[in-house]
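missing the sequence, but the structure's below:
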C-alpha cells in the first residue's frame, strides 16, 4: 500500500476524553501488527518510509500521540506523561483487535514501548528502542524542554522549515527533499497566517515542573520497568547521541531484555528511519 488510511480512536485521561489520530497502512485484516511511535515533538508521518517498506508484511499503525499533529489536546497538560500515553496505546490496540504487536519507538515513543512491554500480560512480541533508555540525561532533557515550550512563529514556511532543520541537525545527513518533508510534517499555519509547530505547547509543562529529585525517581522506575521486559529487544543508538550515552546503552545490553545494540555513525538523537539502510536494520530484527 502506497498511502495510509487516517482514523481516530477516543481515549480517556483524568481530565476527560480526547481523540488520538492514527494512520494505518497495509491489509486492515492482517494479524501481524507493527506499531510505530514517534518522538516528543514529532508525528506519525515520521514513519511513512518504514510503513511503505513493511506494509506488505505488516498492518502498520502509526499514531499521533495526544497533543501532537492530528490528535486532540489534553485539557490538563500535566497528563502529557508516559503513563497516559501507554494507556492511550492500550485503547488503540483494543480498537485494532491486535492479539500481539511489534513496536518501534523513537525517543519518547521508545519509552511508551518500554512502559507497555514491562507490564504483565502485555501483547508485545518484539520491541525496537530507537535512541532511548532508562537513563535520563538532565542536560539533554533541559535542552528539549526549552525547545518544546518556546512559542515560535514564522512569517513563511521557508523560515519555519529552516528553524526545524537547524534544531534537527543531530538527525544526521538528509537530502533537501527529506528536510522539507520533516519540516512540513510538524508545521501548520495558524489563524493569523503564521507558521507554527503542530503540537500543544503545554507539552512542556511536565518538563518544567520536574526537579533533579523527580528525574532520579523517574529513572529508578524506568530501570525497574526495563528489567521487567521479557520480549526480544533491539536497541538502536545514534553514535553522537546526547540523550543516550554509549555507557548507558552498553549497560542496557547487560540488563533486562539484554538487547542487541546497533550504533549508527554520523547520527545523533535520533535516527529517522528515512533511509533504506536504517529500515533494513529494523526489518531484519523484526522478520529474522
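Sure, I can see it. Just so we're clear, the structure is a prediction, and the values are computed from it rather than from any experiment. Numbers count the residues shown, from 1 in each chain.

CA only for contacts and neighbour counts going forward, please
Fine.

any chance you could map the strands in the stretch 101-250 of the chain?
Ranges of strands within the stretch 101-250 of the chain are 101-106, 124-130, 187-189, 195-197, 233-238, based on DSSP state E, counting those that start in this stretch.

just checking, what packs against the first one?
Meaning strand 101-106. Helices and strands touching strand 101-106, by 3 or more Cα pairs under 8 Å, 6 or more residues apart in numbering; DSSP states H and E, are strand 33-37, helix 108-117, strand 124-130.

Residues touching it, excluding its own?
Strand 101-106 is contacted from outside by 32-39, 110-113, 123-132, 270, 286, using Cα atoms under 8 Å, 6 or more residues apart in numbering.

Report the angle between it and strand 124-130.
10 degrees (axes from the mean of the first three to the mean of the last three Cα atoms, to 10 degrees).

What angle do strand 33-37 and strand 101-106 make with each other?
Angle between the axes of strand 101-106 and strand 33-37 is 20 degrees (criterion: the same axes, to 10 degrees).

buried stuff in strand 101-106?
For strand 101-106, a neighbour-count test (16 or more other Cα atoms under 10 Å) marks 101, 102, 103, 104, 105, 106 as buried.

Pull the most distant pair out of those residues.
Spatial extent of those (Cα to Cα) is set by the pair 101 and 106 at 16.2 Å.

then this one, side by side with the first:
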C-alpha cells in the first residue's frame, strides 16, 4: 500500500462530541496495530515514511494507524479550546482503538508518539486501569519525557496559534522550515512531503468567532493561498500554564511513566532543547527503564524520514 485510507471516528467530549480523522495503512483486518501519534502542531501524515517502512519490514499483516489529533488536519475543532489537552486526546485514542477493535479485533497494540504524541502514549500505557482493548505491548517515545524544558515551551509558545495565511504551498513550506530547524536536515523532496499535509486552502476554515468548528477540508491546492491546518486555539491551554501547574503536571507524568511496564524505546535528537540529557538519563533508570537511541544533527524532533530512524523503530517493534 503506497497511500493510506482516510477514515473517521466519533469521540465524546463535554460539548456533545467531535469527529477525529485517522489514516490507516495496511490491511484493515491485521491483528497487530501500531498507533502513531504526532506532535503539537503536526498531523498524521507525518508518519507516511515510517508506516511504509514498518509494513514492508513486517513478516505479519500490520495495521498502522495515524490519527489527526482533534483540532488538526482533517479532524474537527473543539468547541471549547481548553479541551486541547492530554486527557481529551487520550480519551479520543481510546475511542479510536475501541472502534478499530470492534471492526477487526486487536491482538497486539504498540504506540509510537512524537512529543505530544509521546505524552499521550504515556497516558495510555501508564494508566493501568484504562479500558484499552489490549494493553500497550511496546512504546516508542520520540523526543519527549515527563519533564519538558521551559525554554522549549517558550520557543513553541512563540509561534503556536498564529493564524498565518501564505501565498502558496512553497511559501508555507519555507515558513515552516524556519521554525522547524530542530527536525534536522531534509532533502527538498522530504520537506515538501512533510509540509503539504500541514496546510489547507486559505478559505477552508475561518477563526472569526470560531464559527467553523467541524469539517474536513480537502488537501492543499498546488497553487493559491493556504493556511496552516490546525485550530489556532490549540495554543490557549499552553499559554495558560503557570509554573505551579507545570510542576504538578511533571509530577503526574512521572507517576504515569513509573507505572509503565511495556518495554520502552526513547528516541532523542542529540541537539533537542525539549528533552534534556538529564531527563533522558533518568528515564533509563526509572519506570520501564527505557532504551535510548540518539540521532546526531537533530534537535526536536526526529521525523522518521531517514532509513536509520525508521530502522530504529522497526527493529524495536517488529519482534
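Nice, I can see it. Remember, it's a predicted structure, so these values are computed and weren't measured experimentally.

List buried members of the contacts of strand 101-106 of structure 1 by neighbour count.
Those of those that meet the buried threshold are 32-39, 110-113, 123-132, 270, 286, by 16+ other Cα under 10 Å.

hmm, back to that, same list (the strands of the stretch 101-250 of structure 1) but as CSV, adding distance to residue 206 of structure 1.
Formatted as CSV, the strands of the stretch 101-250 of structure 1 follow (distance: least, Cα to Cα, whole Å):
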stretch, distance to residue 206 of structure 1
strand 101-106, 19
strand 124-130, 22
strand 187-189, 23
strand 195-197, 19
strand 233-238, 25
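
Could you work out which of those strands reaches nearest to residue 176 of structure 1?
Closest among the strands of the stretch 101-250 of structure 1, once you apply Cα to Cα, is strand 187-189, at 16.4 Å.

helices or strands next to that closest one in the packing?
Packing partners of strand 187-189 of structure 1 (3+ Cα pairs under 8 Å, 6+ apart): strand 195-197.

residues in structure 2 matched by the strand it packs on, start to end?
Mapped onto structure 2 using TM-score structural alignment, strand 195-197 of structure 1 spans residues 226-228.

Same check on stretch 257-266 of structure 1?
Per TM-score structural alignment, the counterpart of stretch 257-266 of structure 1 in structure 2 is residues 288-297.

Pull out the buried positions in that stretch.
For stretch 288-297 of structure 2, burial by neighbour count (16+ other Cα under 10 Å) applies to 288, 289, 290, 291, 294, 295.

swap in stretch 159-171 of structure 2?
Neighbour counts over stretch 159-171 of structure 2 (16+ other Cα under 10 Å) mark 160, 161, 165, 166, 168, 169, 170 as buried.

Likewise for stretch 148-157 of structure 2?
Within stretch 148-157 of structure 2, the residues scored as buried using 16+ other Cα under 10 Å are 148, 149, 156.

now that stretch, how far from the centre of its chain.
Distance of stretch 148-157 of structure 2 from the chain centroid (Cα atoms, centre = their mean, to the nearest Å) equals 17 Å.

how about the helices in structure 2?
Taking DSSP state H, the helices of structure 2 run over residues 48-57, 86-103, 116-126, 150-159, 169-178, 188-195, 235-239, 243-259, 277-285, 307-317.

highest average neighbour count across the ones you listed?
Of all the helices of structure 2, helix 116-126 has the most neighbours on average by mean count of other Cα atoms under 10 Å, namely a mean of 26.
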